[in-house]
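> 3D model of this:
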Amino acid sequence: MKKTLLFIFSILGTATFAQEHFSGISTSRRVGLLNAGINPAELANLKGKYEVNVFNFSANVANNKMTFGDLLGGNDNFEEMLFAGSEPLNMRADVEILGPAFAFKVEKWAFGISSSAKIKASLVDVNTTLGNAVTNGGIDNVSEVYDILASENQRVTGTSWGEIGLSIAREVYNTEEHRITAGATFNFLFPGTYANMGVSKFEGTIENNFGDVTLTDAHAELNFAYSGSLAGDFSESDNFTEFFAGGLNGFSTDIGVNYQWKAVDSTKYRINAGLAIRNLGSMTFKDDNNESTNYELDIQGNDALNLNQFEDAESIQDVEDVLLTSGYLNISPSEKDFRVKLPAILSGYADVNVYGNWYATAYIQQRMNEDNDNDQIAVQNIISLTPRFSTGFFEAYTPLANNEVSGFTAGIGFRLGGFFLGSGSALSAMIGDTNQADAYMGFRIGF
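Next up, the predicted model:
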């Protein structure tokens, strides 16, 4: 189990990490397909007639326990740091790759086609005492007893999938001062691989007897679900890269509106604001090794479950096999095929021309479903403010954000023509410890 939890944190290898993808550049005055990713109505605001996306990449991790300084400080006791304190552990790891894409304008209309691949891995509300007992059994050579009561559904989950998006936007109102556009994106989903372990309504007693860790007087409701390569091994990065393996088996929609208060200079605006609902949909996993099973864990009397057995587990299926062998699980009817909901969010933003080429963008992201649900891909809530200096060819900006999981972050980024490079947390990492880090880059052509 150590490998499982450690990999979720190190999934992105040598890349750096964060949580709001393309923070700062996705609300750039140089409107393109990235802007349409947070609001499809922006597609009608393309500066040129055509837009070609070559390649964009963003890698993210956020948590509420371990700081960037901990990673660089030479301390390799990751599990010990992650399960410190009494606050439940939360972590979100994301990779988003935007592949070839094309958009064009025809009078009041704009159309686009895009491709993307996505990876998400999460730890949601994991009880630190329970997590420490399972991953670090015997690390403290002492005798301890803990009574645990955790009603929330604790989850370890990971998934990958691919998307092909078709976008359409139209200008619906236009005067000398004001302009309104509306748009939608229809995404065809290709589920790749999935794994979920959920533990809800947990109560029990954990005893550490000089390294022998056991669970007694316990009750919990469990869910084990997996499909594709993640069923066999949760610690191999290649198992997350089967983005289109499941074929076309899902659909989602993004819907948005955009408002501009125009400036005298036609290349600028006073305010550019938008509101969008994204990721309304789900996908169905149908691999040959599919399994989604609910169990009831029941340990009574003098019976005890040896938690040291989980230390070498490399997959969620390994954990399930250990529990089945123990004889303490009561099985409920299982499903061969199962549906997973995308992380539906409501997002809004306003980019204000402060003076000359100086702008400031406020952005808010609010999830619409609960991360604790076993069939839900997790996402965190975000509020950010991004001051920027923007001309037609050059742009520099500093995203400042408050993230639900990792707290405050400050980043920096720039754009030269169609090339951009940035981070949502580079500045906060330099001036002090931060619970997240991120990096992104990309290149697109507009003409």
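
> For the rest of this, base every contact and every neighbour count on C-alpha atoms.
Will do.

> residue contacts, the closest residue in space to Ile277 that isn't next to it in sequence?
Nearest non-adjacent residue to Ile277, counting by Cα to Cα, 6 or more residues apart in numbering: Leu346, 4.6 Å away. Neighbouring residues of Leu346 by Cα atoms under 8 Å, 6 or more residues apart in numbering: Leu275, Ala276, Ile277, Arg278, Gln365, Gln366, Arg367, Met368.

> what about the fifth one, distance to Ser200?
Summarising the geometry, the distance separating Gln365 from Ser200, computed by Cα to Cα, to the nearest Å, is 27 Å.

> residue boundaries of the helices in this protein?
Along the chain, counting by DSSP state H, helices occupy 2-10, 33-38, 68-72, 78-82, 128-135, 316-326, 426-431.

> Pick the most buried one from these.
Of the helices of the chain, the one with the most neighbours on average (mean count of other Cα atoms under 10 Å) is helix 33-38, at a mean of 23.

> contacting residues around that helix?
25-28, 42-43, 51, 53, 101, 103, 276, 278, 347.

> just stretch 394-403 next, same as before
Contacts of stretch 394-403 (Cα under 8 Å, 6+ apart): 19, 23-24, 380-390, 407-417, 424.

> Among those, name the ones in strands.
Among those, DSSP state E puts 382-390, 407-410, 412-416 in strands.

> Give me the subset of the contacts of helix 33-38 that lies in strands.
Glu51, Asn53, Ala101, Ala103, Ala276, Arg278, Ser347.

> nearest to Asp373, of the residues you listed?
Asp373 has its nearest neighbour among these in Arg278, at 18.6 Å by Cα to Cα.

> What about the closest one, how many residues nearby?
By the criterion of other Cα atoms under 10 Å, Arg278 has 25 neighbours.

> Spit out the contact partners of it.
Ile38, Thr253, Asp254, Ile255, Ala344, Ile345, Leu346, Ser347.

> at 6 Å instead, please
Residues near Arg278 by Cα atoms under 6 Å, 6 or more residues apart in numbering: Asp254, Ala344, Ile345.

> next one: Phe285
Contact analysis of Phe285 by Cα under 6 Å, 6+ apart lists Asp337, Phe338.

> picking that back up, want to try JSON lines for the ones in strands among the contacts of helix 33-38, with distance to Ala263 as columns?
What follows is the ones in strands among the contacts of helix 33-38, written out as JSON lines (distance: Cα to Cα, whole Å):
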{"residue": "Glu51", "distance to Ala263": "24"}
{"residue": "Asn53", "distance to Ala263": "28"}
{"residue": "Ala101", "distance to Ala263": "30"}
{"residue": "Ala103", "distance to Ala263": "25"}
{"residue": "Ala276", "distance to Ala263": "24"}
{"residue": "Arg278", "distance to Ala263": "29"}
{"residue": "Ser347", "distance to Ala263": "25"}
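
> Now the second one, please; I'll put the structures next to each other:
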Amino acid sequence: MKKLFLFAVLSVNLFSFSQEHFAGLSTSSRIGIIGADLNPAELANMHHKFEINGFGTSINVSNNKISVKDLSSNTNLERKLFSGSEPVNLSFNAVILGPGFAIKIQKWAFAITSKSILKFDLIDIDTKLGDAISNGTLNSLAGANTIASTKNQRLNGIAYSEIGLSAARTIFSSSNQKISAGASVKLLFPGSYANLGLDKFNGTVTNTGGQVYLNNTTANLNIAYSGNLANGFSNISDYTKSLFGSLNGYAVDFGINYQLKGDADSKNNYKVNFGMALKNMGSMTFKNDSNVNTNYNLQIQSTVANPFGLNLNQFENVDNLQEIETILKNKGYLTVVDSKSQIKIKLPALFSAYADVKIIPKVFVSGYIQQKLSNDSDNDQIANPNIFTITPRVNLGFFEAFIPFTNSSISGFNTGFGFRLGGFYLGSGSAITAIATNSKQIDAYIGFRTAFL
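The predicted structure is shown next:
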């Protein structure tokens, strides 16, 4: 299991690239497919008749423990990750935008898009327990440590893809106002999945003779896995091998948009652009003959064979949930509550709202808020943060530059920089704070799209 925690550290250390993908770009007055991913109603505001998405990639890592400065120092990152008393929350996720096409026909607009998602999350991990598992061989613990957590501590990984079918229509338009509505149906292709949930954990961790033991322990344990992540989810290749599975789920987005119009001769022909959307309302099911989705009662007590309880050092080289499950079963610590062959996973439903205001010609300021509507502690839930972003932006037409200021429920405050040159874009929501301050987030995105007529 140490390898799983090490993967979390390496996600920060190796990628060195929050949760808001394409920060600053998605609220651009250059409306298109990326804006429609934020709110499908934005398709009705396209400036061109056709748009083609070539590619786009956004990689994000955020956490509440390890800072960018820690990466360049001699800090022991595993020790740092499990320091203090605040539970560990870490998220690594990547979005790959594939080919997409949008067309506007009078008051209507339509789009077909493709996207792949890779995610790994540590959610509410108790620092004492994480330290015992990850650093136990380093003798980081002394004496006995009692752990009593009311949270569901989760390690969660997922890889899946989606094809979106979107439509939007202008439902009211006058000389100075415009209202549009839109919807997207997303066809979901689950690839692979893994979840370990440790709910209502109570136990004692001791360091005896350089070995770390867990004893007098009770918890509700969920172990679920499907596809490649059944064999391990501590390497990026575990995710990329199974991005596209069979069609087995759907989700819907709904949005509405209001514009207070400005100069009719300008492509950025609004004074205010305001929108709201409900997103990711749906689920997908992993169906595989080798699926495991089991809820257990975990009970660890001293026995004649194991007088100190469960030796956590034996998890040092474990990198998949099958091995964890086998070790606990063989020791007699697990009692099955229920077991299923299917794994049904809910997407991270959220509400979002934004407003983009023209301050003076070519200068805009936008605000964006994202509020999750789901509970990250549920074992069948993909996690998502709450986000608030303010983005000042200069749009010269062919060239656009922006500086997003973001507050995330995981990593706190961050700011970055991005630009668009024609259809090419490059940016980060955290580059400035990553360089100048003790930021706990790093991300980057790049892509290309084109529009015509």
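
> Could you get me the TM-score between them?
Remark: TM-score between the superposed chains equals 0.97 [TM-score structural alignment, normalised by the length of the first structure]; 446 aligned residues with a Cα RMSD of 1.4 Å.

> re the thing from before, nearest to Ala169 of the first structure, of the contacts of helix 33-38 of the first structure?
Lowest distance from Ala169 of the first structure to the contacts of helix 33-38 of the first structure (Cα to Cα) belongs to Leu43, with 5.9 Å.

> Residue in the second structure paired with that closest one?
Under the alignment (TM-score structural alignment), Leu43 of the first structure pairs with Leu43 in the second structure.

> now do Ile383 of the first structure
With TM-score structural alignment as the criterion, the equivalent of Ile383 of the first structure in the second structure is Phe388.

> what about Ala355 of the second structure, how many neighbours?
That count, for Ala355 of the second structure with other Cα under 10 Å as the rule, works out to 19.

> coming back round to it: what's the match for the residue nearest to Ile277 of the first structure in the second structure?
Going residue by residue (TM-score structural alignment), Leu346 of the first structure aligns to Phe351.

> Check Gly446 of the first structure too.
Under the alignment (TM-score structural alignment), Gly446 of the first structure maps onto Ala451.

> Tell me the spacing between its match and Val95 of the second structure.
Ala451 of the second structure sits 22 Å away from Val95 of the second structure, going by Cα to Cα.

> again, but for Gly84 of the second structure
From Gly84 of the second structure to Val95 of the second structure the distance is 31 Å (Cα to Cα).

> Show me which of the two is the more surrounded one.
Val95 (19 against 13).

> quick one: contacts for that one?
By Cα under 6 Å, 6+ apart, the residues touching Val95 of the second structure are Thr57, Ser58, Ser116, Ile117.

> Can you report how many residues lie near the aligned residue in the second structure for Ile271 of the first structure?
Using TM-score structural alignment, the partner of Ile271 of the first structure in the second structure is Val272. By other Cα under 10 Å, the residues close to Val272 of the second structure number 19.

> Name the nearest residue to Val272 of the second structure, sequence neighbours excluded.
Counting by Cα to Cα, 6+ apart, Val357 is the residue found nearest to Val272 of the second structure once chain neighbours are left out, at 4.6 Å.

> what does Ser283 of the second structure give?
Leaving aside its chain neighbours, Ser283 of the second structure sits nearest to Lys346 (4.3 Å; criterion: Cα to Cα, 6+ apart).

> Give me the most central residue, the second structure.
By Cα atoms, centre = their mean, the mean C-alpha position of the second structure lies nearest to Asn93, the distance being 4.9 Å.

> what's near enough to touch the spatially closest residue to it that is not a sequence neighbour?
If you skip the residues right next to it in sequence, Asn93 of the second structure has Lys119 as its closest partner in space, 4.2 Å away by Cα to Cα, 6+ apart. For Lys119 of the second structure, the contact set (Cα under 6 Å, 6+ apart) comprises Phe92, Asn93, Gly157, Ile158.

> one more time with 7 Å
By Cα atoms under 7 Å, 6 or more residues apart in numbering, Lys119 of the second structure lies in contact with Phe92, Asn93, Ala94, Gly157, Ile158, Ala159.

> Equivalent analysis for Gly54 of the second structure, please.
Contacts of Gly54 of the second structure (Cα under 7 Å, 6+ apart): Gly98, Pro99, Phe448, Arg449.

> please redo it, this time with the cut-off set to 10 Å
Leu97, Gly98, Pro99, Gly100, Phe101, Gly423, Phe424, Gly447, Phe448, Arg449, Thr450 (Cα atoms under 10 Å, 6 or more residues apart in numbering).

> Format the residues you listed as CSV; extra columns: neighbour count and distance to Asn320 of the second structure.
What follows is the contacts of Gly54 of the second structure, written out as CSV (neighbours: other Cα atoms under 10 Å; distance: Cα to Cα, whole Å):
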residue, neighbour count, distance to Asn320 of the second structure
Leu97, 22, 29
Gly98, 17, 30
Pro99, 16, 33
Gly100, 19, 35
Phe101, 19, 39
Gly423, 16, 42
Phe424, 16, 39
Gly447, 19, 34
Phe448, 18, 37
Arg449, 20, 39
Thr450, 15, 42
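
> May I ask which two of those are separated the most?
Phe101 and Phe424 (16.2 Å).

> The match of Ile383 of the first structure reaches Gln371, doesn't it?
Yes. With contact defined as Cα atoms under 10 Å, Phe388 of the second structure reaches Gln371; the gap is 8.7 Å.

> what's the overlap in contacts for the two?
Ser352, Ala353.

> what about the two, which has more around it?
A direct count of neighbours by other Cα under 10 Å for Phe388 of the second structure and Gln371 places Phe388 higher, at 19 against 16.

> mean shift between stretch 274-282 of the second structure and the first structure?
Its matched residues in the first structure lie on average 0.5 Å from stretch 274-282 of the second structure after superposition (mean Cα distance after the TM-score superposition for the first structure).

> ignore the last one, stretch 196-205 of the second structure
Mean deviation for stretch 196-205 of the second structure: 0.5 Å (mean Cα distance after the TM-score superposition for the first structure).

> Do you have the strands of the stretch 51-200 of the first structure handy? List them.
Secondary structure of the stretch 51-200 of the first structure, counting by DSSP state E, counting those that start in this stretch: strands at 89-98, 101-106, 109-126, 143-150, 154-174, 178-209.

> which residue lines up with Ser143 of the first structure in the second structure?
By TM-score structural alignment, Ser143 of the first structure lines up with Ala142.

> wait, doesn't that match sit right on Lys128?
No. Counting by Cα under 10 Å, Lys128 is not a contact partner of Ala142 of the second structure; they are 11.3 Å apart.

> Now do the shared contacts for those two.
Both Ala142 of the second structure and Lys128 are contacted by Val205, under the criterion Cα under 10 Å, 6+ apart.

> Contact partners for the residue nearest to Ser229 of the first structure when sequence neighbours are not counted?
Among residues not flanking Ser229 of the first structure along the chain, Asn239 sits closest, at 5.3 Å (Cα to Cα, 6+ apart). Shown in contact with Asn239 of the first structure (Cα under 10 Å, 6+ apart): Thr159, Ser160, Gly192, Thr193, Tyr194, Gly228, Ser229, Leu230, Ala231, Gly232, Asp233.
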